[in-house]
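Colleague: Okay, predicted coordinates and the sequence, questions at the end:
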Amino acid sequence: MRNFIFLFFVVGCKDSQQIEKHQGFAFGTTYSVQYGEINVSTDQIQMGIDSLFTVINSSMSTYLPDSDISKINQGDSLLTVDIHFTRVFEKSTEIWNKTEGYFDPTVGSWVNAYGFGPENKPEILTDQKKDFLQSITGWDKVKLTPEGTVFKNNIATYLDFNALAKGYSVDLLATYLELQGATDFLIEIGGEIVARGKNPKSSNPWRIAIDDPNQNEDRKLIQTLTLKDQAIATSGNYRKFKIDEVTGERYVHSIDPLNGAAFKSTVLSASVIASDCMTADAYATALMVMPLDKSIEMIESLPNTEAYWITASQETIKQYFSKGWNK
């Protein structure tokens, strides 16, 4: 159910400094890397970008049968994972605890069973099948050992880091650019963004915009904001909502990772600002399935973290903001 992101960049027109820009495809989506002048060739920067994508794919791509995560999903309990897998695993544990289980990288088996996965083939969910899926779901059923191997209580438990791997990759690219001497840059992968410094063309903070979900064709902005030394991630389904024929209510299909139940959610999108993109990415995913009042309370309790929700009723779109959103 992830990920319809509607963020784009608003740049100034004052041509005070050259902006280098790299664009392409990675992780099944688009990416953009923009930065001010540095004493490193664009070819070298592109080589670094490509190398980082290769490393992350070989570690965490569920689409590559020989990646580390695919081997673990196939039952390899002796494989020693790399530092990237370790960082994402540890962040998953942190967010799983903070969200009381609403963020769970083992929920993919339920997603596929309901037909919401890549193959779009729903299964017949008998009580026996549901019991089995529930028995293999839960982040507490997975452990990273001191030796760097992954232990699963049940060999069938399926790990999927798609909900935060893009955010982690954005953070990794940010570190890479900083090591190359960049201080002003904007990195985006599939709508997950890190901004550092200022826009070199305008000498102002980087500006981004979020689409209005009421607009199906011509884009109209519902929120604009500035980012400086921050990250933002958005999770959403608001181009996939359905309308109840009886009540007229807009809703999207979501899955409760606590019990595997499919339910109608009126949360169309959730955007999270945090100090790093992996954290923002994971929380944005959790906010799509958490009860709204519970998610607002949680965000308000987190340091350096803000959120923005778009929800739907019968004919109206409602917006909710945490207290420090874009201040």
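Modeller: Sure, I can see it.

Colleague: contacts and neighbour counts: CA atoms only from here.
Modeller: OK.

Colleague: which stretches of this structure form helices?
Modeller: 42-60, 68-73, 83-98, 108-113, 127-135, 162-179, 277-287, 292-301 (DSSP state H).

Colleague: buried ones in the first one?
Modeller: The one in question is helix 42-60. Neighbour counts over helix 42-60 (16 or more other Cα atoms under 10 Å) mark Ile45, Ile49, Leu52, Phe53, Ile56, Asn57, Ser58, Ser59, Met60 as buried.

Colleague: this is the other structure I want to compare:
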Amino acid sequence: MGGFWKMFIDKIAPGMILDSSKTPYISSKRYALNGPTMGTRYSAIFYSSRSLDIEDLSTQLQAAVDEVDDQMSPWKQQSALVRLNQTPVGTNLKVPEHFGKVLARAQYIGSASNGAFNMAVGEAINAWGFGPHSRRPHPEKIRVAKKPCFLTGAAVLFDPVAGVARRVSDVQIDLCGIAKGYGVDQLCHVLNAAGIKDYLVAVDGEMRSSGKKPNGRSWIIGVEEPDTRARKIAHMFELNGLAVASSGNYRHQVVLEGFVSSHTMDPSTGSPVCNNLNAVTVIADDCMSADAWATALLVMGEIDGPRFAETHGLSALFFIGDQLDQSVVKTGIFLNN
């Protein structure tokens, strides 16, 4: 459920800072755009040596993330997600192209992660007060929701040729663990189509970069330490033509009967994740995949998460333990940073 463990870039959005761009520019002009989306903001820093219609580009960037939100938001009654959840089990629903792409990737990562990433957690998310229906936990709904989900991601069948999807069981689908990442990928699509090669884009804390800054330096990303008491940078690394996303259990919490619970659901129990892993950051080729894998590894926990990442060649940064006794585990690219 990426984005709650924020990372920081060049002073364009609240909680985002770290791109050292105060050095002289080399014939390229720096641009910074941002706007509202998915309950947070998108942001884009880019450089170009040619004239640009910034107003039109800003409109295109906003439209790109709005389209993702309009199709995948559980808060919008006309979204493809809500319509799929309302369609009778076993009945095909024609879905938009972007929605289909995210469904397909969610199914793939759900299967590859042995169900740790799972679309079928919508009922649990709502019951625990993190969904659109209530902002407080509902004990009776929690009792009903406390059941294992489809652990292979097979709660929905999607036919990419026909462009139709159908639920195979009476579950509620949720795409919040992957949609922001796809929104970032769509921002990249807009900039690529405009011929812009050097950029860093983000939706909340999910990011993707291309090229470098005019001075030849890479984009520098800072990862926030998972600490509810203060905001400080715990790790810095270069992001070169890749995407990064994170998921954590120390923000977006609810309290029920004296126990603090996080927003990320464990599909095997229908309850919030309960392990000793505070946060995970993942680097991948695209942000949709980084987003989903960050959620999956957080669900796996402090033992199985790092082991799975190492075995399957994932680049991940794990923060394990409480705030007073915390350790860091790195795999893949992070071993070089």
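Modeller: That came through fine. Please read all numbers here as calculations on a predicted model, not as lab measurements.

Colleague: circling back: quick one: the buried residues of helix 42-60 of structure 1 as CSV, columns for distance to Glu119 of structure 1 too.
Modeller: Listed next are the buried residues of helix 42-60 of structure 1 as CSV, based on distance: Cα to Cα, whole Å:
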residue, distance to Glu119 of structure 1
Ile45, 36
Ile49, 30
Leu52, 28
Phe53, 24
Ile56, 23
Asn57, 20
Ser58, 22
Ser59, 23
Met60, 19
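
Colleague: Now check structure 2 for the residue matching Ala270 of structure 1.
Modeller: Matched to structure 2 by TM-score structural alignment, Ala270 of structure 1 sits across from Val280.

Colleague: actually Ala282 of structure 1, sorry about that
Modeller: Using TM-score structural alignment, Ala282 of structure 1 pairs with Ala292 in structure 2.

Colleague: What is the burial count for the closest residue to that match other than its chain neighbours?
Modeller: The spatially closest residue to Ala292 of structure 2, leaving aside those adjacent along the chain, is Ile178, at 5.1 Å (Cα to Cα, 6 or more residues apart in numbering). A total of 28 residues lie near Ile178 of structure 2 under the criterion other Cα atoms under 10 Å.

Colleague: For Ala179 of structure 2, what is the corresponding residue in structure 1?
Modeller: Per TM-score structural alignment, Ala179 of structure 2 is aligned with Ala165.

Colleague: wouldn't Val102 of structure 2 be in contact with Ala179 here?
Modeller: Yes: counting by Cα atoms under 8 Å, Val102 of structure 2 touches Ala179, with 7.3 Å between them.

Colleague: pretty sure the match of Ala282 of structure 1 is touching Ile109, no?
Modeller: Yes: contact criterion Cα under 8 Å: Ala292 of structure 2 and Ile109 qualify, at 7.2 Å.

Colleague: between these two, who's got more neighbours?
Modeller: Using other Cα under 10 Å as the criterion, Ala292 of structure 2 and Ile109 rank with Ala292 on top: 32 against 20.

Colleague: How much space separates the more buried one from Thr264 of structure 2?
Modeller: Using Cα to Cα, to the nearest Å, one obtains 12 Å as the distance from Ala292 of structure 2 to Thr264 of structure 2.

Colleague: anything in contact with each of these two?
Modeller: Shared contacts of Ala292 of structure 2 and Thr264, defined by Cα atoms under 8 Å, 6 or more residues apart in numbering, comprise Met1.
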